[in-house]
Structures are given as structure tokens and as C-alpha cells.
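J.: Need the 3D shape of this:
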Amino acid sequence: MILGGDKYVWLVWALAFLVPWRAMYIAFPGQRRIMLLSSSLTSLFGLTEPIFVPRYWNPPSVFDLGTAHRFRY
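T.: Predicted coordinates for the structure are as follows:
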């Protein structure tokens, strides 16, 4: 169980992925520059999260029968 409920679940998993990244960063010194470059470039995709996540996180459901979005099946 995550302390704070679902509020920090994204942060916890992001930090969990940081652990193997850091281990590989230390283990492969020849790849450090490309790791930093690719990580920097892909981190920009995180800025688009507020645009896409609200629609993804609350999708219409068959069992909700569209009442929240006012459409019928």
C-alpha cells in the first residue's frame, strides 16, 4: 500500500524506474552521455501529460452506460 493512497502512485513508479536507470548509469560509463541525452529528450513528453491523461484516466465505461458523458449505447 502506498502512503497517501493513489495520490502519489505516479511519483512512486517514476522513482522506481529511476533505480535501474541509475544502476545502468553507474555500470556502463561509456553510455552515460547517450543515456543523459535520450533521457532529456524523452522527458519532454512528460510535459504533454496534462493534455492526454485526463481523457485517458476517465474513459467512458460500458457499465456507467454513458451517464457521465450523456450519450447512449
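
J.: C-alpha from now on. contacts and neighbour counts both.
T.: Noted.

J.: so which helix or strand takes in residue 36?
T.: Following DSSP states H and E, one finds residue 36 within helix 32-43.

J.: Show me what the helix or strand that that helix is followed by is packed up against.
T.: Per DSSP H and E, the first helix or strand lying C-terminal to helix 32-43 is helix 49-57. Of the remaining helices and strands, none touches helix 49-57 by 3 or more CA pairs under 8 Å, 6 or more residues apart in numbering; DSSP states H and E.

J.: next up, for comparison:
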Amino acid sequence: MARPSPWPEKVMALLRAGNPAAAIAQIKVAPSVRELQALEKALAAAQLAGRWRDVDVAIAESQQALSAPRLHRSP
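T.: Next up, the predicted model:
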């Protein structure tokens, strides 16, 4: 079984520290859709989903961009 990525927890730490601008910057360079989905689950579990509208928009835009076949990022 693969070890979970530490990326979502790092972004959650930025949000908990009150730095949504830094979290948005990290979300825009997210490694994959899987990490973004893990971040969404972590936000929901911490009951923080919907607290920062800009963060929610950045997550949705990044998921859409990474899902598009032409905009694939190489590892």
C-alpha cells in the first residue's frame, strides 16, 4: 500500500496558521488531482470546507486544469 502524500497536510497547516494566500499558491502547483481530492477530504473532516471562498475556487480550478489531458504536468 502506498504511503499517503504529506502535501495535503502541509496545505492544511498553512490554512490553520491563517495564511490562505500561501495555501492558494501551493494549490496552484498541486502535484496531482489525487492530492487535491485528499485536501478536499481533509478540509471537510476538519469542518473548514467553505471557510475560504478563494481556496475553494483555487481547488476547483486546479482540479479542472490537471484533469484536462492537454495540460498534463510531467512528474
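
J.: Superposed, what's their TM-score?
T.: Overlay of the two chains. TM-score (TM-score structural alignment, normalised by the length of the first structure): 0.31; 43 aligned residues with a CA RMSD of 3.6 Å.

J.: returning to that earlier point: residues of the helix holding residue 36 of the first structure that come out buried?
T.: Using 16 or more other CA atoms under 10 Å as the test for burial, helix 32-43 of the first structure gives residue 35.

J.: what residues does that helix touch?
T.: Residues external to helix 32-43 of the first structure that are found in contact with it (CA atoms under 8 Å, 6 or more residues apart in numbering): residue 25.

J.: what comes up buried for the one helix or strand residue 57 of the second structure maps to?
T.: Assessed by DSSP H and E, residue 57 of the second structure sits inside helix 53-67. Residues of helix 53-67 of the second structure classed as buried by neighbour count (16+ other CA under 10 Å): 55-56, 58-59, 62-63, 65-66.
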